[in-house]
Every structure is written in C-alpha cells, then in structure tokens.
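A.B. asks: Let's see this in three dimensions:
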Amino acid sequence: MKILVLNGPNLNLLGKREPAIYGNLSLEEINNNLSVLAAELRVDISFQQSNHEGDLIDLLHHAVGEVDGVIFNPGAFTHYSYALRDAVAAVGIPTIEVHLSNIYAREDFRRHSVVAPVAAGQISGLGANSYLLALRALVELMPCWRKNDANENASSDK
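C.D. replies: Model (predicted):
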C-alpha cells in the first residue's frame, strides 16, 4: 500500500507558527512520526507540501495510479478552494482530510470545509495525532474501499 501525505499552505511553518493552536512539532517531526508508523504498518509513504493551490492540484493528479490513499491537510484552502475539492473528487483516491486544530471550534470562516464532502473522512482537533489516526484509518479501511470499488465496477459493467 502506498500513501501520499499532502500538506497545504503555511504547514511548512509548523512548530513556529502559533504553537498554542498548531502545536510545537514541526512538519518534519510529524512526517518522521508518520514514517515510523508506516514502517510498523508495512506501508510506503511519501510527503509533499506546497503553499500553492495549483501545485497541490497537480500533486493530486499525479497521484492517480501511484498511491492507494491520501492524507490531506489543505490548510486554509479547506474553506474555499473548490478547485482542490474538485481535484479530490476527480482523482477518486480515498482521501482523509486532516487538521491539527478543531476547525469547528475556531473562527466562523474556518468552520466549513468544502473538501470534506468528497473526502472519505475527516479528522480534526487532535494535533499531530490527527495524521497518525488518518494513516491507521486508511490502512484499516482500504480493503473495504477496494471491495466497494470492485462491486461498483462490476455493477456498471452490466
């Protein structure tokens, strides 16, 4: 199984950026923790981060046929990027949306995700553990998603 961890704008500043909200771990530390868990779960994992919406869309497009699942923290794009929402929907890769903070307990504009309706799930508010839980969820749920895809393909062939 191959998993892509995709991080959006400003997440490269983790550990320095508002630690009271986002925690003290850097993105590199979060990625290292994910690598350790991925090794335990026997999963190949790769990491990408961009502050640019188009780059994130391209990374999602290039993931088709290359990865089995995506852990995606779109950052502020969560709340308004219909282009990213459409890319997640278009690629058809099971995607777990993650957030370090509880977006539903923050400012009004952060309480809505345009990505969540097309994601397989969403985990927020659990700090860096949100990423670890997303990886576990992808690994545990992947066989179910593959079975559902096979059933949908079989019924559409009729």
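A.B. asks: hey, let's count contacts and neighbours off CA atoms from now on
C.D. replies: Noted.
A.B. asks: what's around His99, how many residues?
C.D. replies: One way to gauge burial is a neighbour count; for His99, by other Cα atoms under 10 Å, it gives 24.
A.B. asks: dump the residue contacts of it.
C.D. replies: Remark: with contacts taken as Cα atoms under 8 Å, 6 or more residues apart in numbering, His99 is in contact with 73, 75, 123-127, 130.
A.B. asks: same question, Asn10
C.D. replies: By Cα under 8 Å, 6+ apart, the neighbours of Asn10 are 51, 75.
A.B. asks: doesn't Ile30 make contact with Ala128?
C.D. replies: Yes - with contact defined as Cα atoms under 8 Å, Ala128 and Ile30 form a contacting pair (6.4 Å).
A.B. asks: If you count surrounding residues, which of these two has more?
C.D. replies: Ala128 (24 against 16).
A.B. asks: now that one: how far from Ser26?
C.D. replies: Separation of Ala128 from Ser26 (Cα to Cα, to the nearest Å): 10 Å.
A.B. asks: To check against the first, give me the structure of this:
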Amino acid sequence: MPSVLILNGPNLNLLGTRQPDVYGATTLADIEKICADAAAALGLEIAFLQSNHEGALLDAIHAAKGVHGGIVLNAGAYTHTSVALMDAIASVELPVVEVHLSNIHARETFRHHSYIAPVAIGQICGFGAKGYLMALDALSERLVTS
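C.D. replies: Next up, the predicted model:
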C-alpha cells in the first residue's frame, strides 16, 4: 500500500484558535482525522507530522525517501523563506503537493512567492482543510500510475 507523509510547518499546531477568520475553526487534529479517513478510502497509508522547527521538517523530508511515495506539505511561513526546504524536496525526488489553507495569492505580497512551488508537482491553496484531501487525491493518482 503506498504511503504519504503529511507534513505541517510552523504555527499549524495552533489551528482552530489562530486567526480563525483566515484559517478557519478546523484544528490540526481534525485535519489529521479527515486525512486518515480519506487515505483509507484511497488505499493509502499516511504518516502525519507537525513541527515549528525548520530542521525537523528537513529531517522528515530526508527520512521520507524510500519510506513514502509522496509528501503533502503545508510549510506555513517557511514556504516564503526556506531555500533549505526547497533543496531538501529536490534532493529526495519524491512528488510533493504544496498545500495552504488560505489563498496565499490573495494575501500580503510577501506570501505570493513560494520556494516550494518550483519543486512541487502542484500547489493547492484557498480551500481550507479540503486542500489536504485534494492533495491526497492527486498523489494517489500519481502513485497508482507510477
């Protein structure tokens, strides 16, 4: 059964209470549950990890090679700042789908640039928690046809 790592970056542990007008009332635990249910229906195994530390995210990406078939990544603010995450993704040669709960292109100008996008197979933003499900669906199709 193909496996997908769902990796969440800084401040996402605060979902449900952090700026609910921007990010909604859904918690990270809620997202993990809906992802687990969706993955089971798609015939995928998942691992779910959140860290506020860039190095821990890098380590998780490195460790994914040979273990997971792909990665769903919500890098949070590191999306706009981390060349290191971009390089790690390029290095492991796994399909990555970039996810954001809000529409980063309709927000502050600094959020319009993503270091992840050039090394991702796609970017999903603005659909709230449903974006994770869209990413799992896209990765599932990719992994089945590979």
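A.B. asks: about what we covered before: tell me which two in the contacts of His99 of structure 1 are the farthest apart.
C.D. replies: Spatial extent of the contacts of His99 of structure 1 (Cα to Cα) is set by the pair Gly75 and Leu126 at 15.0 Å.
A.B. asks: Strands of structure 2, start to end?
C.D. replies: Ranges of strands within structure 2 are 3-8, 45-50, 70-74, 96-100, 122-125, based on DSSP state E.
A.B. asks: Make TSV from these and add distance to Ala38 of structure 2 to it.
C.D. replies: Written out in TSV, the entries for the strands of structure 2 read as follows (distance: least, Cα to Cα, whole Å):
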stretch	distance to Ala38 of structure 2
strand 3-8	12
strand 45-50	10
strand 70-74	13
strand 96-100	16
strand 122-125	17
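A.B. asks: what's the closest of these to Ala64 of structure 2?
C.D. replies: Ala64 of structure 2 sits nearest to strand 3-8 of all these, at 7.2 Å, using Cα to Cα.
A.B. asks: Report the mean deviation for that closest one after fitting onto structure 1.
C.D. replies: Average distance, strand 3-8 of structure 2 versus aligned residues of structure 1 after superposition (mean Cα distance after the TM-score superposition for structure 1): 0.3 Å.
A.B. asks: Now do that strand: which elements does it pack against?
C.D. replies: strand 45-50, strand 70-74 (3 or more Cα pairs under 8 Å, 6 or more residues apart in numbering; DSSP states H and E).
A.B. asks: got the angle between it and strand 96-100?
C.D. replies: What separates the directions of strand 3-8 of structure 2 and strand 96-100 is an angle of 30 degrees, with axes from the mean of the first three to the mean of the last three Cα atoms, to 10 degrees.
A.B. asks: gap between Ala137 of structure 1 and Glu18 of structure 1?
C.D. replies: Computed with Cα to Cα, the distance linking Ala137 of structure 1 and Glu18 of structure 1 is 28 Å.
A.B. asks: again with Val64 of structure 1
C.D. replies: Here Val64 of structure 1 is placed at a distance of 34 Å from Glu18 of structure 1 (Cα to Cα).
A.B. asks: same thing with Leu132 of structure 1?
C.D. replies: In terms of Cα to Cα, Leu132 of structure 1 sits 21 Å off from Glu18 of structure 1.
A.B. asks: where along structure 1 do the helices fall?
C.D. replies: Secondary structure of structure 1 (DSSP state H): helices at 19-22, 27-41, 53-63, 82-91, 129-156.
A.B. asks: For Gly69 of structure 1, which of these is the nearest?
C.D. replies: Gly69 of structure 1 sits nearest to helix 129-156 of all these, at 6.6 Å, using Cα to Cα.
A.B. asks: what packs against the closest one?
C.D. replies: Helix 129-156 of structure 1 packs on helix 27-41, strand 69-73, strand 95-99, strand 121-124, going by 3+ Cα pairs under 8 Å, 6+ apart.
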